[in-house]
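[1] coords please:
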Amino acid sequence: MAHDRLDAVKLDGAGPVYDQIRRAIRDLILGGTWPPGTPVPPEHALMERLGASRMTVHRALVQLAREGLITRRRRSGTVVASPPTTHAMLDILSIPAEVERLGQRYTFEVLARHDGRPTPELALRFGLKRGARIAHLVTLHRADDQPHVLEERVIHLATVPAAADQDFTETPPGDWLLQHSLWSQAEHAISAVPAEPDDAALLDIAPGEACLLIERRTWNHEAPVTAVRLLYPGNRHRFVGRFGPYGAV
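    Down below sits the predicted model:
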């Protein structure tokens, strides 16, 4: 495995060697090839594999640590950093954890999936470029076998190419992304909307019934990671956040 990780680090020949090393490792991390917790090859191994000086390799790893992509520990070595996974009202939510906190049994089902270019309607709904390569998934999350939230999500395959090989039968898309991708910025909006007939049927509510719509987009620096629409039946959910003058408490 360690030898495979070394072989995966390939330089593109463009620009300073330290930046080539940084980009090569960055792309392995952002693409999901090296998920959080993966050991990063030590400096001496990278030096030998890439024919680079110790200072060059060290500079690349220091920059990756500054970007939050790796964690360097004196005794245990360097590993791919874990993304933040807190669950306050406006943070990135784990729906299984949300259901489990309610003391209910969580299940989910991916109802539809399409990989490729977005349709005009989808591009408009999620603000996508028509040439983007995305995975489009519709997932129904249940709590004690009752519809909990309907999720519509697009994953940018140029940023997270490993998602193309996932069938999401064991882990729902949102939690898989929390485990296998990094994000540095998020945009979050909550609105009240009436349930469209098709959505209402899936959520087991009346058409036109009030729902809470949470829309979220995440980026890793300038690269888009995912965009999601979470539709909650309004009469079953309440979002609470506690905060003080300096942020969440």
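[2] rest of the way, CA atoms for contacts and neighbours
    Will do.
[3] Just the element for the residue nearest the centre of the chain, please.
    Residue closest to the average C-alpha location in the chain (C-alpha atoms, centre = their mean): Leu177, at 3.2 Å. Element membership of Leu177, judged by DSSP states H and E, is helix 173-180.
[4] contacting residues around the helix or strand just after that helix?
    Next along the chain after helix 173-180, taking DSSP H and E as the criterion, comes strand 185-194. For strand 185-194, contacts defined as C-alpha atoms under 8 Å, 6 or more residues apart in numbering pick out 90, 207-221.
[5] And those residues, which two are furthest apart?
    Pro207 and His221 (39.3 Å; C-alpha to C-alpha).
[6] The two: which is more packed in?
    Pro207 (15 against 12; other C-alpha atoms under 10 Å).
[7] one more to put side by side:
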Amino acid sequence: MNGSKDATLHQRILSEIEGRIVSGEWQPGYRIPFEVDLAMQYGCSRMTVNKVLTQLAKAGLIERRKKSGSFVTQPQAQSAVLEIHDIKAEVQSLNLPYSYSVTKSVSRKIKAEDNLDLPAGGLVKEIVCVHFAGTRPFCLEQRLINLSAVPEAADADFSALAPGAWLLKQVPWSAAEHKIYAFEAGAEEAAALGIARSTACLVIERRTWSSAGSVTHVRFTYPGDRHALVARFSPAS
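    Next comes the predicted model:
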């Protein structure tokens, strides 16, 4: 019973602080009340308040500064986040027909290596699909969706709409992280992409968050000789 009560109080504090930020009541730069004050206000432990503030920080709504407190972030902070590209649009920009095929779609328990910042025991939807440019594999997508944040994904049919496009319609993300690196294709990647093992590949790993917490962790693997990343930017103001 206590666990349920704590979860309800956590959600109440989260919703109230988020509402004040989104509504503009707490403007960018506003210092959030200290943990001890919020704990006294809501009649809860500092640990509960700390978890709420950590979640808001991951969602990009506040910035936590050591010894100074927590502050509402400036909107331009998100300008550093890379765009979330539509793979279908990428393929069509090459004047090639686009299609994709789902090879795996299961719900399962969270594992430690899932990189979702969630406790073990919760549920995720695991989806693997291959995107095609014409008849040639273009990209391998390996995605996990946090079902506590997006419960609709448990019964979603991804045969008509790719997971990334589906998620953008369901959940507005507030923060994202990209990790980009080179990788030698293993057996799974080689088979899916029609390339030899150890072929150089470009990997883009993306994690996204909403105010409800971690939404998805996805890994896109491209054959290295078929893809490039381009970033356009302006001088900082």
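[8] Can you tell me which of the contacts of strand 185-194 of structure 1 is nearest Ala14 of structure 1?
    Within the contacts of strand 185-194 of structure 1, the smallest distance to Ala14 of structure 1 is 20.7 Å, found for His221 (C-alpha to C-alpha).
[9] contacting residues around that closest one?
    Trp183, Ser184, Gln185.
[10] at 6 Å what do you get?
    Ser184 (C-alpha atoms under 6 Å, 6 or more residues apart in numbering).
[11] and the contacts of strand 185-194 of structure 1, which of them are in strands?
    Per DSSP state E, strands hold the following members of the contacts of strand 185-194 of structure 1: Ala210, Cys211, Leu212, Leu213, Ile214, Glu215, Arg216, Arg217, Thr218, Trp219, Asn220.
[12] which among these end up buried?
    Ala210, Cys211, Leu212, Leu213, Ile214, Glu215, Arg216, Arg217, Thr218, Trp219, Asn220 (16 or more other C-alpha atoms under 10 Å).
[13] so how far is Phe233 of structure 2 from the residue located most distally from the centre of structure 2?
    In structure 2, the greatest distance from the average C-alpha position (C-alpha atoms, centre = their mean) is reached by Met40, at 32.5 Å. Counting by C-alpha to C-alpha, to the nearest Å, the gap from Met40 of structure 2 to Phe233 of structure 2 is 45 Å.
[14] Also Ala39 of structure 2?
    For Ala39 of structure 2, the distance to Phe233 of structure 2 - C-alpha to C-alpha - is 42 Å.
[15] try Asn2 of structure 2
    Distance from Asn2 of structure 2 to Phe233 of structure 2, by C-alpha to C-alpha: 49 Å.
[16] Likewise for Phe138 of structure 2?
    27 Å.
[17] Give me the more crowded residue out of the two.
    A count of neighbours by other C-alpha under 10 Å puts Phe138 above the other of Phe138 of structure 2 and Phe233, at 25 against 7.
[18] Mind telling me what the more buried one corresponds to in structure 1?
    Using TM-score structural alignment, the partner of Phe138 of structure 2 in structure 1 is His148.
[19] Could you confirm that match falls within a strand?
    Yes - assessed by DSSP: H, G, I helix; E, B strand; the rest coil, His148 of structure 1 belongs to a strand.
[20] tell me the secondary structure for the closest residue to it other than its chain neighbours?
    Closest residue in space to His148 of structure 1, ignoring its immediate chain neighbours: Arg142 at 4.7 Å, by C-alpha to C-alpha, 6 or more residues apart in numbering. Of the three states, Arg142 of structure 1 takes strand under three-state DSSP.
[21] which residues of structure 2 does stretch 195-205 of structure 1 align to?
    Mapped onto structure 2 using TM-score structural alignment, stretch 195-205 of structure 1 spans residues 185-195.
[22] quick one: buried residues of the matching stretch?
    Going by 16+ other C-alpha under 10 Å, stretch 185-195 of structure 2 has these buried residues: Ala185, Glu189, Ala190, Ala192, Leu193, Ile195.
[23] quick one: which of these is nearest to Thr216 of structure 2?
    Glu189 (20.4 Å).
[24] helix or strand for that closest one, which one?
    Counting by DSSP H and E, Glu189 of structure 2 is found in helix 187-193.
[25] related to what we said a few turns ago, distance check, the aligned partner of the residue nearest to the centre of structure 1 in structure 2 against Phe158 of structure 2.
    Matched across to structure 2, Leu177 of structure 1 falls on Leu167, judged by TM-score structural alignment. Using C-alpha to C-alpha, Leu167 of structure 2 is found at 10 Å from Phe158 of structure 2.
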